[in-house]
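J.: Sequence plus the predicted model coming up.
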Amino acid sequence: MVKWFSLGFWELVARIVLRNKTLMLILVAIVTALLVNQWKNIRFSFTEANLLPADDPTNVEYNAFLQKFGEEGNLIVIGIKDSALFTPKVYGSWSKLMTAIENDKNVDLVVDIHNLKKLTKNDSLRTFELTNFTDAAKSNDTAYLQNLKKQLFKDLPFYEGLLFNKGSGTVRAAVYLDKKIVNTKARKDFVLEKLVPALDEFKKETGIAPKVSGMPYIRTMSTETIKSEMGIFIVSSLLITSLLFFFFFRSVRATLVSMFIVIIGVIWSFGFLGLFNYEITVLTALVPALIIVIGIPNCIFLTNKYHQEFFVHRNKVKALQRVTTKIGAATLMTNVTTAIGFATFITSNNKLLIEFGNVTAVNIIALFFLSLIIIPIFHSYIPSPKERHLRHLERGSVKGFMDWILDTVKHKRISIYLMAIGLLVIALLGMSRMRISGSLIEDMPKKTEFFKDIVFFEKEFDGVMPLEIMVDTKRPKGVLKLSTLNRMEEFEKEINEIPELSKPISVVSLVKYSKQAYYNGNPEYFELPTSQEQSFILSYAKNAAKGGKQNLMKAYVDSTGRYARITAFMRDDNGNRIPEIEKRIKTEAAKLFPKDRFEVTVTGKSLVFQKGTGYLLDNLLSSLLFAFFLTALLVAFMFRSVKMVLVSLIPNMLPLLLTAGIMGFLDIPLKPSTILVFGIAFGLSVDDTLRFLAQYREELKRNNWRIRRSVYATFNDAGLSMFYTSIVLFFGFSVFMLSDFGGTVALGGLVSLTLFCGMLSNLMLLPALVLTLNKSLITEQEMRPAIIDIAEHTDDEIESLPGHKDLG
């Protein structure tokens, strides 16, 4: 009875669509218009992804640090490694550049040699003052500039590692943006419309290209790259899928219909992004191209079935009706499993992945209904397929390949199993070599100039990724006690012994500079004051700390004097060693800072990202297991067979394990981008499995439970569509390898590889398993028939529906 209800439902759907074609098209147009109206809400993300939940302890500690010391991501650095800087022409252009930046309303502060301040003693006021290090009136004097360079490197050790590299002669400026604009469109406008043109003008005047980095600049340039790549992905996906579709079906009209469907799907995808009020990130930027790649298989299955039906009885109306009636349910279920593959990201408890999973899953289901409406309607308006359009059903080259696979399944199943076991062993060996990446910049576009500049600053200044340490003295003004400063100095010496970290910067350096200033700038006195000196030197420093813009300590000590900040920088390639570094820092802190009097916290963007990667790995593995569970539940529901569940999962798990093994052998680390591969590939690959098994079950009934004949009939009917869709998905995901982002390249390449292996597994291993386990599978299915039948239905079944008649 349920079977007839299922058949009757899809019969009803076919009738509604084909008898109300104009109304259906009007509804599609209305939905499209409504979603286009949501485009006004589309915006690009201006922040980098935080992979940890808001209530995670690491996030809580990081936010506590930001509350006390402010946003750490508001710094842009501009550097030059060229001795010509200290010549009148270049120095003049440099000062002009920095003055223009300094005067911009979006800039809080510029620290550079042209406006560099040195700490000097004012005995009458018993305080320190910031006085000019350079004399602008002498900037045209070559001898003065050369002497200035010597003084900078010799007399100001406080700025070493901050503004210059004494060994290489590299000099840089620090531009601090207004923290209010860091995560807004104003940041992008400043970088692209003011900073970049100013840098280009400097290069034009001097012939020297400045190096630029810092999170505001990196984020802005990354966003611009994402924008440009979105267009490339969409155009490339359309081009490659349309060419493949035409190659398979040799029909311009059918190809144009399919392209129309996926273009509407792309329009809808942008509309859903606006409707959900989601920002475009490095992940959601992939959704429009994904919709093209994932949408084409629907068009292939429906078009191929239409051609198969028309080939049999040459009746276009009957063929169009039976496309929906026969495979509507099966196509819906395969789209549901694909959507499940993406929807499992919702369980990750990560905002970035939840949004990606939501919008992709919704688009996949919407695209299914769009295909189910548009394909029958458009084909009803255009002429019937000609003979050349149907030749693909018997094409020699493809047919020869499929015949070879079928022959292997028939006669060499042991070889298939041995090959599968061998690949499994290789995969497990490769998996043992896998590693997790904690790199912040590993996925960034390596061909771009801004990435090369990141590498430059990493080399010249021992890294650009900040690692922050916050010392809580548990009492107001506890930081400036000499005993605390001495502990911090010892602590910094230990940190300096960690080879992965740069020289730490803190209030200790400032107090040392205060003593140097007290002794008239003599660099030999760059050290902490003695107990005899502390009262008058620290009183000078405290008076200077009351000077508003001249508050020298606010970057390193909070307003209460209770919390101190120690900043070290780390090369990004040491991201994997952050857990070891954190453990060593905490061990040294425990020795120097008694827990009853101090609390030391290790935080910073590098640490948050690395822990976020580990968290994401744990959650996405859980999500993948959840996807396995949902798929198993779906198969058990459809087939009422535990063994059928195993048969459905094995051919899809092997390609995933093989991909993981290849990642290990090729040293492709587990990171946010590559972790996504497994969920996406599983959701797409399992479609073919379900389609094959569902049709196999129907063929069993159609062939009086004759096993071999049923398997071969299933292969001959469904195998071609499985091959077509897998090839389209393979080349479609390969489009993402055009990206400059390493993560997107890895995502595209690995998903393509996994889907190709999944195709072979579903065409060879799956039918082999069914043949091997056939008797027990048949017994289970005969004893416990499926609640819902999603396979193709026979002509006799369709004809026997009450009141059935073909549309004419």
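T.: Received the coordinates, thanks. Numbering: from 1, shown residues only.
J.: hey, let's count contacts and neighbours off CA atoms from now on
T.: Will do.
J.: Then residue 173 would be within a strand, right?
T.: Yes - assigned with DSSP: H, G, I helix; E, B strand; the rest coil, residue 173 falls within a strand.
J.: before we go on, here's another structure to hold up against the first:
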Amino acid sequence: MHHKLEKMLGKFGEFIGKHPFIVLLFSLLVIAFPISNIPKITMDTSTEGFLHKEDPMLIKYEAFKEQFGRDERILIAIENEKVFSVEFLTKLKKLHKDLEDNVPYLDEVTSLVNVRNTRGEADQLIVEDLLENFPKTQADADKIKTIAMANEFYKDLLLSHDGKITTIMIETKAFVSDEKENIDDMFSEFDEAPAQDVVKTPLTDTQNAEIVRKVRDIVEKYSDDDFKIYYAGSASVMDALKSMMKEDMQKFTRVTILIILVFLFLIFRRVSATFYPLIVIILSLLTTVGSMAYFGVAFKLPTQIVPSLLIAVSVGATVHVLSIFFDNFNATKDKKGAIAFTLEHSGLAIAMTGLTTAVGIASFAGSEVAPIADMGKFASLGVLISLFLTLTLLPALLMITPMKPKEIKENHWLDNVMRRFAYFPTHHPKSVVVVSLSLVILSIVLATNIKLSHYPLEWFPKDDPNYVGTHYIDDNLNGSLTVEVVVDTKEQNGWQNPKRLQTLDNLNKELAEYDDGKTYIGKVVSLDTIVKESNKALHENNESFYTIPSDQALLSQELLLFENSGSDDLEDVVDSQFSKLRVTVKVPWVDSIESEDMLAHVQKRFEETFKEEEVTVTGIIPILVHTFTQAIRSSVESYIIAFTLIAILMMFIMGNVRLGIISMIPNLSPVIVGLSLMYIYHIPLDMFTLLIGSIAIGLAVDDTIHFMHNFKRYYLRSGDAVVAVENTFFTTGKALVITTIVLSLGFYAYMFGNMESVQNFGFLTGSVIILALIADLLLAPALMVLIAKRGWIK
């Protein structure tokens, strides 16, 4: 079968030699439609973008936003020794108004300027802005300070405990209302058009970026030494993450391509060999991105490794074609014959490498993390597109390009390197296998100590304003993120029950004391806070009445008075029927792994306390934890599926079950040893390093297939394993070395990126590429020599 397939590919090479323009036109027509969709591509770096639309976690989160609004705030912290001076409050008010007037898609801005101040006057409940009567003198400001510092609601929310830091909370709309155009002209004759349908669409990534950038522009105008401003919040952090990731990936993709061009020219000394691989890479990328756009799939943070993956796969395949083609063309001076020989000699191996790489990556398509699943689908499609172009477009371009054969140089430096590499594994195979096995075992032991992590904040440079601001706010105001809990009583006025509300208040006080050494709960805010404020105000502002009233009628009356006071704060914590309640748990931004116990504790305590009610825990922190947990589990499953399917394909390629299984050893080894590098250099297993294995699998398998395929051919001809290894190294081996040099340098360039995750990605990927080459130049030939001695190759 192998022989027949090789002959078929040789015939196809002859067809390309005779009809290059037909093949060229056909190749371009196949990819034209996907590429035409590129303008439709979008980006999505939202936290919920990590979830599939049908994921229960996302469904709950969307329901929460529908009821209570967006929980992703932008926090601005302002430091001043005299927060309650007339001068400071005047500037704060000006900034507050500037934000209200100019930030798009705004829902609410909350600061000391307009935070509620609940007080009683005679029998009246008055809920007004804290600075309703703006201070004119310092004495007025001091009175406001006394009120603010005594208010429990303000602490760690709008004021630090020492009163030297205040915050502004910017809440934006979760949904944007669009009016549908009425396309029916039948009403045009009437004076009044019919009411138009209103469609609520979620706030987009682009709109969030518009919000964040406007806030930063406004804040920048007010920041000075006496008005030190820090900002944080998941909306701001994720936008900055997207911008930096996009900048890094674009910059280093260009650097990688430049390195590829330079080295290909140095190796082949031909313009065609330099730029034609680039054409294949670019067209493969464009076709993949266009396909994503056609199916409405946005670029997300993990899917940004797709360009790097396609570059790696495309370069490897094209270098093999070019290396075999030019060796034959220089020797025979027959271009048509060289095309046919190249496809017959290496076409099957290239096709198999593309297929195995696509299968390995496609195993991620079933991931429960949406962008990882997208990567599995579209990166595997991109690999197949690259394979198609390598076997059609590239030979056709070579055929129509005028070129002259070059003189073959004896003792080329690369031939000498290959000769030396071939000696050791063929003459000391047992030593190579023993050392390799020992290294793999040691790496497995070390890999068990790798730290799991999903901490996007730590990907930033340590001087980034988002990094500095988040830690500043976490340290001084007990948290910058929230966990949201919804408790549904399933009954009208269920939260106008004094006993249930008192139970909630007791639980909230308990949770506010939580600290497990990894994270803590800084503050808990809900309906009980409003009720206690109202009860205190209606009892002559007596602090001893800052409690939940035990009388049902009094509780209902207080809630009615608050509702009629003009404040809309009730809408933030309870629905209109008083059946659903929102509890906001304020926490610092720590590693998602370190938040697991806290989240489990919150969920458990609410479910234990409210056994008859429906409890939902949602928000950004639960989504981050859920995403990484699913990513770990799904990736382990995907790698198992990938290795199983690739092993089956290797058995087919080798034509032998035993050889197929043994050939997987050089594929696994680079990945396992790469894990030991993560331990040695204290690199955590996060959302990005988790995906490096997909590139490692693709490259390791590709190199192994090329080596095994050609080794078997030469061994069956000569019957001598040493000769077969040498011949393989002089042909396929040179292409492997060239590919490794080019790609490893390209990925190592990522180490100069701004973000730590990008630096780790570049270092590990470049290192695994080198390890894959070493495995195929030392371990694979050593295994083949030992196998040949046992007579297992028929």
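T.: It's in. The structure presented is a predicted model; accordingly, all values stated were derived computationally and were not measured.
J.: With both chains overlaid, what TM-score comes out?
T.: Remark: TM-score between the superposed chains equals 0.89 [TM-score structural alignment, normalised by the length of structure 2]; 763 aligned residues with a CA RMSD of 2.9 Å.
J.: Assign the aligned partner of residue 769 of structure 2 in structure 1 to helix, strand or coil.
T.: For residue 769 of structure 2, the aligned position in structure 1 is residue 755, judged by TM-score structural alignment. Following three-state DSSP, residue 755 of structure 1 is assigned to helix.
J.: In contact with residue 755 of structure 1, which residues?
T.: Listed by CA atoms under 8 Å, 6 or more residues apart in numbering, the contact set of residue 755 of structure 1 reads 655, 681, 684-685, 726, 729-730.
J.: Show me where the stretch 201-350 of structure 2 has its helices.
T.: Assigned by DSSP state H, counting those that start in this stretch, the helices in the stretch 201-350 of structure 2 fall at 205-222, 234-268, 271-294, 306-332, 335-362.
J.: try the stretch 51-200 of structure 1
T.: 57-69, 88-102, 142-155, 185-190, 196-206.
J.: chain center to the third one, what's the gap?
T.: In this case it means helix 142-155 of structure 1. 46 Å (CA atoms, centre = their mean, to the nearest Å).
J.: same question, the longest one
T.: The chain centre lies 38 Å from the centre of helix 88-102 of structure 1; the measure is CA atoms, centre = their mean.
J.: So which bits of it are buried?
T.: Residues 88, 90-95, 97-98, 101-102 are the ones in helix 88-102 of structure 1 that count as buried (16 or more other CA atoms under 10 Å).
J.: With distance to residue 228 of structure 1 as added columns, please give those in a markdown table.
T.: Below are these laid out as a markdown table (distance: CA to CA, whole Å):
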| residue | distance to residue 228 of structure 1 |
| --- | --- |
| 88 | 40 |
| 90 | 34 |
| 91 | 36 |
| 92 | 36 |
| 93 | 32 |
| 94 | 31 |
| 95 | 34 |
| 97 | 29 |
| 98 | 30 |
| 101 | 27 |
| 102 | 30 |
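J.: Among those, which one lies nearest to residue 258 of structure 1?
T.: Of all the buried residues of helix 88-102 of structure 1, residue 258 of structure 1 sits closest to residue 101, with 51.5 Å by CA to CA.
J.: Put together CSV for the contacts of residue 755 of structure 1, with secondary structure on each row.
T.: Formatted as CSV, those follow (three-state DSSP):
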residue, secondary structure
655, helix
681, helix
684, helix
685, helix
726, helix
729, helix
730, helix
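J.: Widest-spaced pair of these?
T.: 655 and 729 (14.9 Å).
J.: After alignment, which residue of structure 1 pairs with residue 283 of structure 2?
T.: Checking TM-score structural alignment: residue 283 of structure 2 goes with residue 264.
J.: That match touches residue 32, doesn't it?
T.: Yes - with contact defined as CA atoms under 8 Å, residue 264 of structure 1 reaches residue 32; the gap is 7.4 Å.
J.: how far away is the match of residue 769 of structure 2 from residue 439 of structure 1?
T.: Separation of residue 755 of structure 1 from residue 439 of structure 1 (CA to CA, to the nearest Å): 27 Å.
J.: again with residue 164 of structure 1
T.: From residue 164 of structure 1 to residue 439 of structure 1 the distance is 25 Å (CA to CA).
J.: Residue 85 of structure 1 now?
T.: 33 Å.
J.: What of residue 637 of structure 1?
T.: 43 Å.
J.: and the two? which has more neighbours close in?
T.: Set side by side, residue 637 of structure 1 and residue 439 show more neighbours around residue 439, with 22 against 16, by other CA atoms under 10 Å.
J.: contacting residues for that one?
T.: 572-576, 606, 609-610.
J.: Mind doing that once more with 10 Å?
T.: The contact partners of residue 439 of structure 1, by CA atoms under 10 Å, 6 or more residues apart in numbering, come to 465, 571-576, 578, 606-607, 609-610, 613, 671.
J.: Among the residues you listed, which lie within strands?
T.: Per DSSP state E, strands hold the following members of the contacts of residue 439 of structure 1: residue 465.
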